[in-house]
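1. prediction below, plus the sequence it came from.
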Amino acid sequence: MSETIDILSFVISVTGVVQAGFLFMVLRNEGASAWHTNRWMGIFLLALSLSFARGVILQLGGTAAALLLEPFLFSAYFALAPAVYLYFREMSGDVPDRPWRHFLPVTAACLVVGVLIAMVFVRYGEELIEGAPLQITFETDFGLSLLANGLLVGLFVFVSIYHIALSRTAHRYARTLKNNGDPESLSRRRWANGVVLCLHVALIAFALSQLLQMASRDMHWSNILINLGFVLVLLRLNFLLASQPFRKGQARSETLPGKAHAGRRQVTDDDQTALICKKLKQVETEGLLLFDPLLTMPKLAVRIGVTPNQLSYTLNNVLGQSFFEYVNSVRVHKAARLLCSEPDRTILDIATEVGFNSKSTFNLAFKRVTGMTPSTYRVHNSSDRKNSCPADGANLQTVVTTGTSAP
């Protein structure tokens, strides 16, 4: 029976590491712009992989090796909740000034666990070296058991606090996306709600695993339960990631420019709209934010320092474009310059750099703005018109056949 449990634990741990690695690669391949946001989810996956590694190391290296690495492996649990919390803060455009301070408890936990493991080796070092099973309970060693259970209680309280904070952040973000009402915002809302639901499951699995451990005094079943919960979370996240349209490209808003706010009162005056337009030009010059595949209107509004309603009003009534038409036009202008200046680069590579994750979506947006497909545009400008590629911020009217904005 013991061998069966060990094999089951090993298989679940390896499956978790593979799933976390796959999801990490998918997020990493979304491009440098998206990675600025996805890095927090990457830290979450790295910490999760370390938790899975505990089971693998225990089976392959034995109890002594697992205990030596326990300060790093256990402290990784303290990085899970802050990483997801910062992910949602980044997604909503509300990034704290010093985000890395949220990971200071990881260092503190590593030091405390290091002291605990040192005490274990001082008291039970000979048994561990001989490979004898280690059973520490309140009856056999009250001090170590009290410290170990105190760490678990502290971890649960820490995770619960962050869980509440990230749930509130995700709820506000999802409510903003719902108010936007466009297809991409609703798609992002489903992703955000799906992530939060997965985290609810993970928290419940963690709580049940600790109750099971205290009831049975056997760490094997508790580790299996929590690792199984995390594996199911990763499977669900992989499914959500694969099914989200906004991961494959930027959806086009169905709202006609200039009509979305026709019945609304004016939310900005002329000076305010002029300032917003000026700040939009500054963001265009900087470039990085507008090429982020995960860009949303609330995130852009926070960067400019206005409300989403003010930004939407300016885009629709001053620039005559919806949010997605504006973003896509900026990206297409950048792509057009790259097609001319770097003829050896692939179209997909250029599309990824400017924020598109799908070549088909990029082709559609490019043709809507320029009247040509990217390949036709490149051929058209490769010889006699090579020197007439638009400069930064320039209009493409010299080479278009249908105009610069979507109808």
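-> Ah, there it is.

2. hey, let's count contacts and neighbours off CA atoms from now on
-> OK.

3. following the host helix or strand of residue 232, which helix or strand comes up?
-> Taking DSSP states H and E as the criterion, residue 232 maps to helix 219-243. Sequence-wise, the next helix or strand downstream of helix 219-243 (DSSP H and E) is helix 270-286.

4. and for residue 228, nearest residue in space, chain neighbours not counted?
-> Leaving out its chain neighbours, the residue that sits closest to residue 228 by CA to CA, 6 or more residues apart in numbering is residue 12, at 6.4 Å.

5. and that neighbour, how many neighbours?
-> Applying other CA atoms under 10 Å, we find 22 residues neighbouring residue 12.

6. got another one to weigh against that:
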Amino acid sequence: MSIVLLCGVLYGVMRAAMLIFTPANHRANRLLAALIAVLALYTAPYIIGFAGYYDACPWLSFAPYNLSLAVGPLVYLYFSAMGGVPVTGQRRRPFHLLPALLQLLYYSYLFVQPLAFKNNWDTEVHRPYVEPVETLGLMASLVAYAILAWRQYRQSDAMLKEWARNMLVAVGLTVTFWLALTAAEWAWSGLSYFQRFPFYLWLAILISYLGTEGYRHGAVAFPVPAPAAIVPAAPVPGATETGNLAELGARWRATITAERWWRDPELTLATLARRLGTNTTTLSRALNDGLGVSFTETINRMRVEAVIVALSQHHDQPVLDLAMAEGFNSKASFNRAFKLYTGSTPTEYRRQGPLATQVSTSG
């Protein structure tokens, strides 16, 4: 049993370490790595327990493995990081992890106490008083943050819909399993190590899954939330005139460039309009009538320009990888756009050098 759990946990932890060093989406990847680490720590007592280490080393009791109150907040914060919609009260985000910090301080303090003190505390205080409160808090936290993560997913323009949906399903099943285990603990006045094994086996599988899929999607560019200061609250008065449309289109194009929204392969006119705080009609007119280019032309030109810059910086990286990183979702669409706006194919461009062609700016 220890080996089975250890294999799943070690694999997930290895992937979490790789996530930390993934050169993209730093905040989101580190939050997911932290979630995997917390789940791995929570599983650790059962890995060493099934192997008999608690019997051989009783001083390991109250080791600070249990940071379960961080699970819900980390799930929610990860979804907010990859969702593409800013969460209100960003400065208050660290407070989501305050209960987990209190857990860490509590177990760390007890861990360094003499064994006789720990045994007495476990019998007289921890099991009858602290553990029930901690369990109720955990259940409330898991349910509340699962709902918040779901709402964040529903409200966002997440470009990784399938991965986000699958992760929500996995988290939902875990919360259900956890609730069932807690109910069984209370109904039968505690369960043995062996009776709890299926749940910890599930956690090991979950850790492996999060590590595998999280790393697979970790390098894909997530949407970047728009700062409130650059989102107009309402359409600019007089924007129906051609001059004002041109000014509005130029300003919105600058915002797209600054926020690098072209990197979202699922970006649509409707999605972009929501991010800019306008509607599709006004946005379409500002681009078509004001700038003389369509939404598709605007975004594809930005992507091609970004690929050209990347080609000059990453000489050995495959062209298609660079294209995918800048928002193109297929080789055919990339080749077609690159040829249209530069007059040469990507392979010809790289062979001839950066001065051979340049992106056309004409309509």
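-> Yep, that arrived. If you're wondering where the values come from, they're calculated on a predicted model, not measured in any experiment.

7. got a TM-score for the two of them?
-> Scored against TM-score structural alignment, normalised by the length of structure 2, the superposed chains reach a TM-score of 0.71; 336 aligned residues with a CA RMSD of 4.4 Å.

8. which residues sit in contact with the residue nearest to residue 228 of structure 1?
-> Residue 12 of structure 1 makes contact with 224, 227-228, 231, according to CA atoms under 8 Å, 6 or more residues apart in numbering.

9. give the equivalent position in structure 1 for residue 247 of structure 2.
-> Counting by TM-score structural alignment, residue 247 of structure 2 lines up with residue 274 in structure 1.

10. from residue 42 of structure 1, how far out is that match?
-> Separation of residue 274 of structure 1 from residue 42 of structure 1 (CA to CA, to the nearest Å): 39 Å.

11. neighbour-wise, which of those two wins?
-> Set residue 274 of structure 1 next to residue 42 and count neighbours by other CA under 10 Å: residue 42 wins out with 22 against 14.

12. any idea how far residue 157 of structure 1 is from that one?
-> Counting by CA to CA, the separation of residue 42 of structure 1 from residue 157 of structure 1 is 23 Å.

13. ok, residue 328 of structure 1 next?
-> According to CA to CA, residue 328 of structure 1 stands 44 Å off from residue 157 of structure 1.

14. more crowded one of those two?
-> Neighbour count, other CA under 10 Å: between residue 328 of structure 1 and residue 157, residue 328 has more, with 27 against 12.

15. ok, the more buried one touching residue 365?
-> Yes - the pair residue 328 of structure 1 / residue 365 is scored as a contact, 6.6 Å apart, by CA atoms under 8 Å.

16. SS state for the counterpart of residue 142 of structure 2 in structure 1?
-> In structure 1, the residue paired with residue 142 of structure 2 is residue 159, using TM-score structural alignment. For residue 159 of structure 1, the assignment made with DSSP: H, G, I helix; E, B strand; the rest coil gives helix.

17. OK, contacts around the nearest residue to residue 159 of structure 1 once chain neighbours are set aside?
-> Leaving aside its sequence neighbours, residue 159 of structure 1 sits nearest to residue 81 (CA to CA, 6+ apart; 5.9 Å). Counting by CA under 8 Å, 6+ apart, residue 81 of structure 1 makes contact with 44, 159, 162-163, 166.

18. packing partners for the biggest helix by length in structure 1?
-> The residue-count maximum for a helix in structure 1 (DSSP state H) belongs to helix 32-75. For helix 32-75 of structure 1, the elements it packs on are helix 2-28, helix 77-91, helix 104-129, helix 219-243, judged by 3 or more CA pairs under 8 Å, 6 or more residues apart in numbering; DSSP states H and E.

19. for the third one, buried residues please.
-> Neighbour-count burial for helix 104-129 of structure 1, with 16 or more other CA atoms under 10 Å as criterion, is recorded at 105-107, 109-110, 112-114, 116-117, 120-121, 128.

20. and that helix, what other elements does it pack with?
-> Applying 3+ CA pairs under 8 Å, 6+ apart, one finds that helix 104-129 of structure 1 makes contact with helix 32-75, helix 77-91, helix 142-180.

21. any idea which of those helices is most buried?
-> By mean neighbour count, with neighbours taken as mean count of other CA atoms under 10 Å, helix 77-91 ranks first of these at a mean of 24.

22. quick one, it and helix 142-180 angle?
-> Counting by axes from the mean of the first three to the mean of the last three CA atoms, to 10 degrees, helix 77-91 of structure 1 lies at 10 degrees to helix 142-180.

23. what angle do helix 104-129 and helix 77-91 of structure 1 make with each other?
-> Going by the same axes, to 10 degrees, helix 77-91 of structure 1 makes 150 degrees with helix 104-129.

24. which positions in stretch 257-269 of structure 2 come out as buried?
-> Neighbour-count burial for stretch 257-269 of structure 2, counted by 16+ other CA under 10 Å, picks out 260-268.

25. need the residues you listed in a markdown table (columns: secondary structure and distance to residue 133 of structure 2).
-> Below are the buried residues of stretch 257-269 of structure 2 laid out as a markdown table (DSSP: H, G, I helix; E, B strand; the rest coil; distance: CA to CA, whole Å):
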| residue | secondary structure | distance to residue 133 of structure 2 |
| --- | --- | --- |
| 260 | coil | 46 |
| 261 | helix | 45 |
| 262 | helix | 48 |
| 263 | helix | 46 |
| 264 | coil | 44 |
| 265 | coil | 46 |
| 266 | coil | 44 |
| 267 | coil | 45 |
| 268 | coil | 47 |
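
26. out of the residues you listed, what pair is the most spread apart?
-> Spanning the widest gap among those are 260 and 268, at 14.1 Å by CA to CA.

27. what range in structure 1 does stretch 162-179 of structure 2 sit on?
-> Alignment of stretch 162-179 of structure 2 against structure 1: residues 190-207, by TM-score structural alignment.

28. from the chain's centroid, how far away is the matching stretch?
-> 14 Å (CA atoms, centre = their mean, to the nearest Å).
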